[in-house]
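*Asks:* My questions concern the predicted model and sequence given below.
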Amino acid sequence: MIHNRNFFLLCWFLLCLAYAGNIKAAPAPVAEHVIKSGFPMEADMLAEMTQSLFKEYKANDNPLSLVFYAYGTLRQADYFLKTNDFIRASEFGKTGFFYLDEAVDLYAENPLVRYMRARVDAYLPAAIGRCVVTLNDTEQMLKTPGIFNAGLVEHINEMRYRALLSCKRKKQADTLLAEIELRNASTASSLASGNAPEWDINEVTEVLLPLVKGK
């Protein structure tokens, strides 16, 4: 989510209006809800929304619904891990990663889906995340100039930094963080917290909105 909720909702409304001329109805309302409001914190509500995302994907073949389903499943795995239910944590973790990878395989021609996998993987707790996958994804994305604008490239570097930390490659992580800090000191500071950054307007317009509209 974005800190300034009213500003975000206004931008979302205006962006959706811009697409309305070509698309009569949103094909992924549950995924749109996740973009605007995030996942619920309560376990029961999280489980319900996650299942709704899977039903939405099955009905509409929307890549973002599938990615968010995988993300919701991984959030459930993290919940079970924190409550010491290791068997269910493992089951949900395997399912979440399976569908996250499935999304990239099914939509291999769409680099935005790979961006989303890296975005999810990079900010998962190190105990359940897959730093090697994120390193591979970010390397591949950084080697395709022109696909992502400068703002998204910065985010990709931030994901790579998180992956380097999780892979315990501290020297490389420190070098990359220093480069990030030269460009944006506040971003470097927030990266140290380990929390997933909220979607910014650039990600909304260039990644989320095209995916939720089935582009």
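*Replies:* Noted; the coordinates are in hand.

*Asks:* all contacts plus neighbour counts: C-alpha atoms, from now on.
*Replies:* Noted.

*Asks:* Now do stretch 179-191: distance from first to last residue.
*Replies:* Length of stretch 179-191, first residue to last, C-alpha to C-alpha, to the nearest Å: 13 Å.

*Asks:* got the contact list for the host helix or strand of residue 139?
*Replies:* Assessed by DSSP states H and E, residue 139 sits inside helix 131-142. With contact meaning C-alpha atoms under 8 Å, 6 or more residues apart in numbering, helix 131-142 is reached by 111, 114-115, 117-118, 121-122, 153, 156-157, 159-160, 162-164, 166-167.

*Asks:* could you redo the last one with a cut-off of 10 Å?
*Replies:* By C-alpha atoms under 10 Å, 6 or more residues apart in numbering, the residues outside helix 131-142 that reach it are 101, 111-112, 114-124, 143, 147-148, 153-168.

*Asks:* okay, now the one to match up with it:
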Amino acid sequence: MFRNSAVILAICLSLAVHGAAAARSGTPALEAVLQQGFPVQPEALSATTQALLHEYEQQKDIASLIFYSYGTLRMADHYAAVNDYVLASEYGKTGFFYLDEAADSHENTPQVRYLRARIDAYLPAKQGRCVIALADTDYLLKNRANFDSDILINILFMRYRALLSCGDTAGANTLLTQLKNRGPVAVKLLSLKSDASPAWDIGEITQIVVPLMKGE
């Protein structure tokens, strides 16, 4: 059974995505992922991921490319879980390549930089992506006028996790002190386990993903 909050979020996501779709058609694969999430079964996940790539090639919608990279990284996780490290490595390299391609080609688009940081900030330190997350969150903080207070807290938390991964304990502790005074949203994020990433929230969809779908 869904919790009430989950139902409300699903309704909000549906409304937000419907509004974006009305403004810009041609991204059914992306819209499906936003409303339903990525499939769990590997065959369906692979099909969805390829549909996102095809969608990007046809529509040049940068959000579709970013979510293609997300799906590819999920495929890497799947193959790592079944000990197929060759395919895991191939999918991982492909996923990060396209994630970086999206961000580097839209380096002055805060939403794109946010979506890359959303992945990199929560990766294990051994991945070595924390430096990229720090660069992206630094850019985002310099452009904080684009975001509301809750999204800003998300950015600060991503930076906090990236600092920890990069071994900057002093910097992380300084940011931790700031976060503890930022209210319930920050408290909820700080309650996450060290290897967990937060669930997507409606603000991320409406302020980050939907503007990209609209071509803003």
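*Replies:* Cool, the structure landed. Bear in mind the structure is a predicted one, so any value in this text is a computation, not a measurement.

*Asks:* Provide the TM-score value for the superposition.
*Replies:* After superposition, the two chains reach a TM-score (TM-score structural alignment, normalised by the length of the first structure) of 0.87; 212 aligned residues with a C-alpha RMSD of 2.3 Å.

*Asks:* average offset between the helix holding residue 139 of the first structure and the second structure?
*Replies:* With mean C-alpha distance after the TM-score superposition for the first structure, helix 131-142 of the first structure departs from the second structure by a mean of 0.8 Å once superposed.

*Asks:* Show me what counts as buried in that helix.
*Replies:* 131, 132, 133, 134, 135, 137, 138, 141 (16 or more other C-alpha atoms under 10 Å).

*Asks:* ok, back up a step: just checking, which of the contacts of helix 131-142 of the first structure belong to helices?
*Replies:* Mapping the contacts of helix 131-142 of the first structure onto helices (DSSP state H) picks out 101, 111-112, 114-122, 153-166.

*Asks:* List buried members of these by neighbour count.
*Replies:* 101, 111-112, 114-122, 153-166.

*Asks:* Spit out the contact partners of the closest residue to residue 124 of the second structure other than its chain neighbours.
*Replies:* Counting by C-alpha to C-alpha, 6 or more residues apart in numbering, residue 165 is the residue found nearest to residue 124 of the second structure once chain neighbours are left out, at 7.0 Å. By C-alpha under 10 Å, 6+ apart, the contact set of residue 165 of the second structure is 121-131, 159, 172.

*Asks:* Tell me where the second structure has helices.
*Replies:* Using DSSP H, helices in the second structure cover 4-23, 28-36, 42-59, 62-81, 85-105, 110-120, 130-142, 149-165, 169-180, 184-190, 202-204, 210-213.

*Asks:* Which other helices and strands does the second one contact?
*Replies:* Contact here means 3 or more C-alpha pairs under 10 Å, 6 or more residues apart in numbering; DSSP states H and E; on that basis helix 28-36 of the second structure packs against helix 4-23, helix 42-59, helix 62-81, helix 210-213.

*Asks:* so which of these comes closest to residue 190 of the second structure?
*Replies:* Residue 190 of the second structure lies closest, by C-alpha to C-alpha, to one member of those: helix 4-23, at 19.8 Å.

*Asks:* could you check the angle helix 28-36 makes with the closest one?
*Replies:* 160 degrees (axes from the mean of the first three to the mean of the last three C-alpha atoms, to 10 degrees).

*Asks:* how far is helix 4-23 of the second structure from where the chain is centred?
*Replies:* How far helix 4-23 of the second structure lies from its chain's middle: 17 Å, per C-alpha atoms, centre = their mean, to the nearest Å.

*Asks:* Quick check, residue 206 of the second structure in contact with residue 13.
*Replies:* Yes. With contact defined as C-alpha atoms under 10 Å, residue 206 of the second structure counts as touching residue 13 (8.1 Å).

*Asks:* between those two, what contacts are shared?
*Replies:* residue 19.

*Asks:* The two - which one has more neighbours?
*Replies:* Using other C-alpha atoms under 10 Å, the more surrounded residue of residue 206 of the second structure and residue 13 is residue 13, with 22 against 18.

*Asks:* contacting residues around the more buried one?
*Replies:* Applying C-alpha under 10 Å, 6+ apart, the residues contacting residue 13 of the second structure are 7, 19, 31, 34, 35, 36, 201, 202, 203, 205, 206, 210.
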